[in-house]
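Undergrad: Sequence and predicted structure below; questions after.
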Amino acid sequence: MDRKIEELKEIIDRSNNIVFFGGAGVSTESNIPDFRTDKGIFNQSTESLYPPEVILSRTFFTKRPDDFFQFYKTKMIYKDARPNAAHKILAELEAQGKLKAVITQNIDGLHQLAGSKNVIELHGTVLENYCMDCMTGFGLDYVLESTENIPRCSCGGIVRPDVVLYEEGLNMDNIHNAIRYISEAEVLIVGGTSLVVYPAAGLIEYYRGNKLVLINKETTPYDRSANLIINDSIGKVLSEATKK
């Protein structure tokens, strides 16, 4: 076993206060594209005249909801995606009492599908939607099966996904909970994220321990602060580090 994997295994085995902070790289192994790599959503060709980062903004959603939903339904929804090894192992660690929380920037709901209970979704989830007028809640199927491109409630209001668009702020309850878990954690494992998207990436600053583990294929701005860095896929690393 690789020396770094052995070190991670020892850290996991000895701790009962682990927090996991994850990004798009956790879900790419479930065939959900990330945003910024060569094959990511931001670099995929689209029929739209607008770049994805513009389409996914609150201003664009307000002005051109038809174009927003056309992109959203075809590029942001992966209904057939299933949890991969990373999702499943994190759920197992939580069931063992080792992992206290999963803090994710992903919106796909795969952590819960794998069995994780305490998941803080910083950017919301595609699985939950609501009417912007009467606030009635709807599931994902309601949006996907809408006969109109812009899904609407019976009251006439637009049904929008409960996700954080560009120009929108994060839910402050989620921020406070994430800060609490990170600041109290003995071990903080950060996986599958480039740590360049703020304010989410800035949450790492609240960690006070000496077991900051970064698992990512590429370097991150926080590498200099890490106690252990493993440049590999998150599913592979966690599988090897938790192998009996």
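TA: Here it is on my side, so go on. Numbering: from 1, shown residues only.
Undergrad: make it CA atoms for all contacts and neighbour counts henceforth
TA: Fine.
Undergrad: Which element, helix or strand, includes Ile189?
TA: strand 187-191 (DSSP states H and E).
Undergrad: Okay, one more to line up with it:
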Amino acid sequence: MIERLQQMIDTSEKVVFFGGAGVSTESGIPDFRSVDGLYNQHYAYPPETILSHTFYEKNTAEFYRFYREKMLYLDAQPNACHRYLAQLEQAGKLTAVVTQNIDGLHQKAGSKQVYELHGSVHRNHCLRCGKAYTVTHMQGDGLPTCSCGGAVKPDVVLYEEGLDEATIEGAVNAIAQCDMLIIGGTSLAVYPAASFVQYYRGKKLVVINKSKLQVNADLVIDDAIGAVFAQLH
């Protein structure tokens, strides 16, 4: 299967990678929906509730307590998947990475064309004046505030919030125009992001995921994506 995957990549000109939480678990960032993930731990509120726009508005301090403890993994490093994709882009093969992750590890590995569907912890802005802040500003105790006195909010898409239109357009166009689509480390359970796959019209659809997905793909590999990409050149 590794040989076939390598051959498919070698004979493609426009590869797009669509990834989810499973891409970052090998970097030590928990998968929300895995057995040991955040959704199976116990808090005063379910993570879906805490990570909602309504909760952010009404229980801002509790939101940030959870956010800092469970969403910021700033020491995490790119794994074999992130590094391989960056190399593939530099070689002119990969046209885009479309990710549901917010950790910025693809950029840390060197990828340039990354569509972050759910935003990034590394971008933050004042809700009053729009001033941008780095993730460092979001650490520590208390509520993050701007020099103008306004509240600073991470550019992470919460439940009840819509995805960025420009990001959607870029991701959909990249998927629609590629001749090979690799889906990796995602259960395809989060919408509307998962629906983007339907825009692919090529004949090289590859799924790499630890658990089986009900997807009609040309190649399916049930394994950790980092372990798979570590065997490619």
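TA: The structure has been received and is ready for your questions. Fair warning: this is a prediction, and the values are worked out from it, not measured in the lab.
Undergrad: what range in the second structure does the strand holding Ile189 of the first structure sit on?
TA: Mapped onto the second structure using TM-score structural alignment, strand 187-191 of the first structure spans residues 180-184.
Undergrad: The alignment partner in the second structure of Ser30 of the first structure and Tyr67 of the second structure: what is the separation?
TA: Taking TM-score structural alignment, Ser30 of the first structure has Ser27 as its aligned residue in the second structure. Counting by C-alpha to C-alpha, to the nearest Å, the separation of Ser27 of the second structure from Tyr67 of the second structure is 18 Å.
Undergrad: for Phe55 of the second structure, same thing?
TA: Applying C-alpha to C-alpha to Phe55 of the second structure and Tyr67 of the second structure gives a distance of 12 Å.
Undergrad: same deal with Asp218 of the second structure?
TA: Distance of Asp218 of the second structure to Tyr67 of the second structure, computed by C-alpha to C-alpha: 38 Å.
Undergrad: How about Gly142 of the second structure?
TA: Relative to Tyr67 of the second structure, and taking C-alpha to C-alpha, Gly142 of the second structure is found at 12 Å.
Undergrad: Please, where are all the helices along the first structure?
TA: Secondary structure of the first structure, counting by DSSP state H: helices at 3-14, 52-55, 58-63, 65-75, 85-95, 110-114, 140-144, 172-184, 234-241.
Undergrad: Ser183 of the first structure touches Arg208, doesn't it?
TA: Yes: assessed by C-alpha atoms under 8 Å, Ser183 of the first structure is found in contact with Arg208 at 5.9 Å.
Undergrad: quick one, which of those two is more surrounded?
TA: Ser183 (18 against 15; other C-alpha atoms under 10 Å).
Undergrad: How about the contacts made by the closest residue to the more buried one other than its chain neighbours?
TA: Closest residue to Ser183 of the first structure apart from its sequence neighbours, by C-alpha to C-alpha, 6 or more residues apart in numbering: Tyr207 at 4.7 Å. Shown in contact with Tyr207 of the first structure (C-alpha atoms under 8 Å, 6 or more residues apart in numbering): 182-185, 188.
Undergrad: so which of these hold up in the second structure?
TA: Mapping those onto the second structure (both residues aligned by TM-score structural alignment, their matches' C-alpha atoms under 8 Å) leaves 182-185, 188 still in contact.
Undergrad: Of the residues you listed - the most surrounded one?
TA: Most surrounded of those: other C-alpha under 10 Å gives Ile182, at 28 neighbours.
Undergrad: Look up how far Ile32 of the first structure lies from that one.
TA: 26 Å.
Undergrad: go on, Val237 of the first structure?
TA: 19 Å.
Undergrad: residues contacting the residue located most distally from the centre of the first structure?
TA: Ranked by distance from the centre of the first structure (C-alpha atoms, centre = their mean), the top residue is Cys155, with 31.8 Å. Counting by C-alpha under 8 Å, 6+ apart, Cys155 of the first structure touches 133-134.
Undergrad: Show me what it aligns to in the second structure.
TA: Checking TM-score structural alignment: Cys155 of the first structure goes with Cys148.
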